[in-house]
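S.K.: Predicted model and sequence below, questions to follow.
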Amino acid sequence: MYTLNCKGNLIDLAIPKVMGIINVTPDSFYDGGKTTVLRDIVAQAEKMVAAGTTFLDIGGYSSRPGAKDITVNEELERLIPVVETLSKEFPETYLSVDTFRNAVAEQAVNAGAAIVNDISGGMLDAEMLPTVGKLKVPYILMHMKGTPQTMNSLAQYKNVTKELLYYFSERIALARKAGINDIVVDPGFGFAKKREHSFELLKHLELFKTMEVPLLVGVSRKSFIYKTLENTPQEALNGTTVLNTLALQKGASILRVHDVKEAKECIRLLHAVYNTD
């Protein structure tokens, strides 16, 4: 099974792990504006750590469709104080920085982050792969087309699963060439993908095991869930749990979620089922 080397510690992914989402943005689709004050961010992180998260993924740039672009300095101003504080408050929890900019990734790792999570897979910053290779941290390589501002208009595929498998094989090779040892792939549910594309990817998710790297799945409260169920992001926890369970059965090693307790329960129950004599 897979492991990730985080700050010299090997994280065993034989039993899947949870990555809690900490958005320090005013405009994220589900929790935008809830956690822009440092005290509130620490309280949210504390709740996730108590619920058993292994990772906290901190994002200072909203990547929801059509989100406003911000400067590198604005992103750093949001992120770095949070990374510094959480790395001191929760030294046993591994921080991931959600950014597609190499300068932000480098400063965040220097401030205490252990993982770089790049929604663009290095496509939006040519220096990202070399920078992560130099930093010697795990790299989450996601699939997206265009930018958060343009991705919805680019959601066209002949065969979405085949196109993503080709994309990942190409990007993984480039990441390896840049000196990145630990790579995680993320299909990017909802990023330049229509509702039917996300369901198609889930249907064939086990095919991503051919990449021979860990698979991260992030479907938490996304629009393809709540639009199908005709409810809202706030009402989409049950739908998220159903699809997280399916993703685990098809080989997901990490669940990126807003709701850590419920994701941990999925993992524990499935582990009990498959480890019963």
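M.R.: Yep, that arrived.

S.K.: from here on, contacts and neighbour counts on C-alpha atoms
M.R.: OK.

S.K.: ok, Pro213 touching Val185?
M.R.: You called it Pro, but residue 213 is Val. Yes. The criterion here is CA atoms under 8 Å, and Val213 meets it with Val185 at 7.0 Å.

S.K.: Next, show the common contact partners of these two.
M.R.: Common neighbours of Val213 and Val185 are not found (criterion: CA atoms under 8 Å, 6 or more residues apart in numbering).

S.K.: Same drill for these two, tell me which one is more crowded.
M.R.: Higher neighbour count among Val213 and Val185: Val185, with 25 against 17, using other CA atoms under 10 Å.

S.K.: Tell me the spacing between that one and Ala173.
M.R.: 12 Å (CA to CA, to the nearest Å).

S.K.: One more: Arg39?
M.R.: For Arg39, the distance to Ala173 equals 41 Å [CA to CA].

S.K.: could you point out the longest strand in the protein?
M.R.: strand 17-23 (DSSP state E).

S.K.: How about residues contacting that one?
M.R.: With CA under 8 Å, 6+ apart, strand 17-23 has contacts from 31-32, 35, 41, 44-45, 48, 52-60, 62, 253-260, 263-264.

S.K.: at 7 Å instead, please
M.R.: The contact list for strand 17-23 (CA atoms under 7 Å, 6 or more residues apart in numbering) reads 32, 35, 48, 53-60, 253-258, 260, 263-264.

S.K.: do stretch 233-247 as well
M.R.: With CA under 7 Å, 6+ apart as the test, stretch 233-247 has contacts from 30, 202, 219-222, 225-226, 263, 266.

S.K.: Please point out which parts of that stretch sit buried.
M.R.: 233, 236-237, 239-241, 243-247 (16 or more other CA atoms under 10 Å).

S.K.: Report the next helix or strand after the helix or strand hosting Tyr166 in sequence order.
M.R.: For Tyr166, the host element (DSSP states H and E) is helix 160-177. Under the assignment DSSP H and E, the closest C-terminal helix or strand after helix 160-177 is strand 183-186.

S.K.: Quick check: what element follows that following strand along the chain?
M.R.: Next in sequence after strand 183-186, counting helices and strands by DSSP H and E, comes helix 195-203.

S.K.: A further structure is provided below for comparison with the first:
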Amino acid sequence: MSPRHPAPLPAHLRQLDRTLVMGVVNVTPDSFSDGGRWFEPTAAIEHGLRLLEEGADILDLGGESTRPGAARVPLAEERERVLPVLRALVAAGAVVSVDTSRAALADEAVQHGAAIVNDVTGGLGDEQMHATVARSGAVYVAMHWRGPSDVMDGLARYDDVVAEVRAELASRVDHAVQAGIPRESIVLDPGLGFAKPGAENWPLLAGLDVLGSLGLPLLVGASRKRFLGHLLARPGGEPVPPSERDGATAAVSALAAAAGAWCVRVHEVRATADAVRVAQAWTTARSAVRDTTGENRG
């Protein structure tokens, strides 16, 4: 299945028939994945440009950590972290996604060239977000979210995680469309790791087709998440650290791409850029084999 590319992405991305790769640029001092390694603007800009060279199609720029237990930062501080880096990356030709749950910053970021607003709260964190994005004309990523980072693990109660996430995302889509965001400009993210600290994540990955039945592109953000650390745990049961989860991340990226995901969001780009191309070649060949053997014939 070819990934669905939302409008109004730049033409060169809409023309691609493979899953896109979104590289993460954290302009934060407390990210779970890199511990503030790219916090200084110059370092963040250089890192973003390096991710582009390694194969990133989109850069996801965020100035507020959403790791479990993270506290919020003031809007002014988030703004000061994000905008200088955003302007430099846009000037360098990057397609930039702003990772924020604040409508005011989303609005300003789009004015400075951001093409995508990646909202981890799906509009629940700021009641002005959907109307703001509607006016901006940006692509809108709505993630499944049940509460802030400092309480989200206590909200991980599911009878059927796939069905419940699908229903809650559908509700967010309805709200976004009512606010004026064109349906064709909406992307959905199952929110791996958000109010899903452990095994709940695997059914969501296995059920991407169920989430895809909403008819919208899917963004998969498994990169370096806790559930991968637990999967790869050492003999004593200690999860491997985030920096040792990139191989598993690339494997998830390949599987998500084979399942038709629009985009995968990752910290280490090169391996995933290779993985999505492998997935594309495999699915293309698989389809051709089915056509040759008559499996796809009515």
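M.R.: Received it, and whenever you're ready, just let me know what you need. The structure presented is a predicted model; accordingly, all values stated were derived computationally and were not measured.

S.K.: What span of the second structure is the helix holding Tyr166 of the first structure aligned with?
M.R.: Helix 160-177 of the first structure lines up with residues 161-178 of the second structure when matched by TM-score structural alignment.

S.K.: ok, residues contacting that stretch?
M.R.: With CA under 7 Å, 6+ apart, stretch 161-178 of the second structure has contacts from 122, 130, 144, 183, 190, 200, 203-204, 207, 211.

S.K.: Do you have the strands of the stretch 51-200 of the second structure handy? List them.
M.R.: For the stretch 51-200 of the second structure, the strands defined by DSSP state E, counting those that start in this stretch cover 58-62, 96-99, 116-119, 139-143, 186-189.

S.K.: Mind putting those into JSON lines with distance to Asp150 of the second structure?
M.R.: Below are the strands of the stretch 51-200 of the second structure laid out as JSON lines (distance: least, CA to CA, whole Å):
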{"stretch": "strand 58-62", "distance to Asp150 of the second structure": "18"}
{"stretch": "strand 96-99", "distance to Asp150 of the second structure": "18"}
{"stretch": "strand 116-119", "distance to Asp150 of the second structure": "17"}
{"stretch": "strand 139-143", "distance to Asp150 of the second structure": "17"}
{"stretch": "strand 186-189", "distance to Asp150 of the second structure": "20"}
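
S.K.: So which of those strands is nearest Ala288 of the second structure?
M.R.: With CA to CA as the measure, strand 186-189 is the member of the strands of the stretch 51-200 of the second structure nearest Ala288 of the second structure (28.8 Å).

S.K.: other SSEs contacting the closest one?
M.R.: Where contact means 3 or more CA pairs under 7 Å, 6 or more residues apart in numbering; DSSP states H and E, strand 186-189 of the second structure is packed against strand 139-143, strand 219-220.

S.K.: can you put the ones you listed in JSON lines and add distance to Arg286 of the second structure?
M.R.: Shown next, in JSON lines, are those (distance: least, CA to CA, whole Å):
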{"stretch": "strand 139-143", "distance to Arg286 of the second structure": "30"}
{"stretch": "strand 219-220", "distance to Arg286 of the second structure": "23"}
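
S.K.: what about the aligned partner of Ile11 of the first structure in the second structure, distance to Gly154 of the second structure?
M.R.: In the second structure, the residue paired with Ile11 of the first structure according to TM-score structural alignment is Leu13. Applying CA to CA, the value for Leu13 of the second structure to Gly154 of the second structure is 38 Å.

S.K.: So the two - more neighbours on which side?
M.R.: A count of neighbours by other CA under 10 Å puts Leu13 above the other of Leu13 of the second structure and Gly154, at 17 against 12.

S.K.: What residues of the helix or strand in which the more buried one is found count as buried?
M.R.: According to DSSP H and E, Leu13 of the second structure maps onto helix 11-14. For helix 11-14 of the second structure, burial by neighbour count (16+ other CA under 10 Å) applies to 13-14.

S.K.: and the residue mapped onto Thr272 of the second structure from the first structure, what helix or strand is that in?
M.R.: Matched by TM-score structural alignment, Thr272 of the second structure corresponds to Ala263 in the first structure. Assigned by DSSP H and E, Ala263 of the first structure falls within helix 260-274.

S.K.: who does that helix touch, helix- and strand-wise?
M.R.: For helix 260-274 of the first structure, the packing partners by 3+ CA pairs under 7 Å, 6+ apart are strand 17-23.

S.K.: ok, now with 8 Å
M.R.: If you count contacts as 3 or more CA pairs under 8 Å, 6 or more residues apart in numbering; DSSP states H and E, helix 260-274 of the first structure packs onto strand 17-23, helix 237-249.

S.K.: Which of those sits closest to Thr3 of the first structure?
M.R.: Nearest to Thr3 of the first structure among these is strand 17-23; the distance by CA to CA comes to 11.0 Å.

S.K.: That closest one against the second structure, how far on average?
M.R.: Once fitted to the second structure, strand 17-23 of the first structure is off its aligned match by 0.4 Å on average (mean CA distance after the TM-score superposition for the first structure).

S.K.: so that strand versus strand 94-98, what angle?
M.R.: 50 degrees (axes from the mean of the first three to the mean of the last three CA atoms, to 10 degrees).

S.K.: what range in the second structure matches stretch 189-208 of the first structure?
M.R.: Stretch 189-208 of the first structure covers residues 192-211 of the second structure once aligned (TM-score structural alignment).

S.K.: What are the contacting residues of the matching stretch?
M.R.: The set of residues external to stretch 192-211 of the second structure that reach it, using CA under 8 Å, 6+ apart, is 144-147, 149, 152-156, 161-162, 166, 190, 218, 220-222, 225-227, 230, 256, 259, 261.

S.K.: Flag every buried residue along that stretch.
M.R.: 192-198, 200-201, 204-205, 207-208, 211.

S.K.: And the contacts of stretch 161-178 of the second structure, which is closest to Arg290 of the second structure?
M.R.: Closest to Arg290 of the second structure, out of all of these and judged by CA to CA, is Gly207, at 22.9 Å.

S.K.: Distance check, that closest one against Ala163 of the second structure.
M.R.: For Gly207 of the second structure relative to Ala163 of the second structure (CA to CA), the value is 9 Å.

S.K.: Likewise for Ala248 of the second structure?
M.R.: 25 Å.

S.K.: Correct me if wrong: Thr150 of the first structure contacts Gly66.
M.R.: Yes. Using CA under 8 Å, Thr150 of the first structure makes contact with Gly66 at a distance of 7.0 Å.

S.K.: How about Ala273 of the second structure, nearest residue that isn't a chain neighbour?
M.R.: Closest residue to Ala273 of the second structure apart from its sequence neighbours, by CA to CA, 6 or more residues apart in numbering: Gly55 at 5.7 Å.
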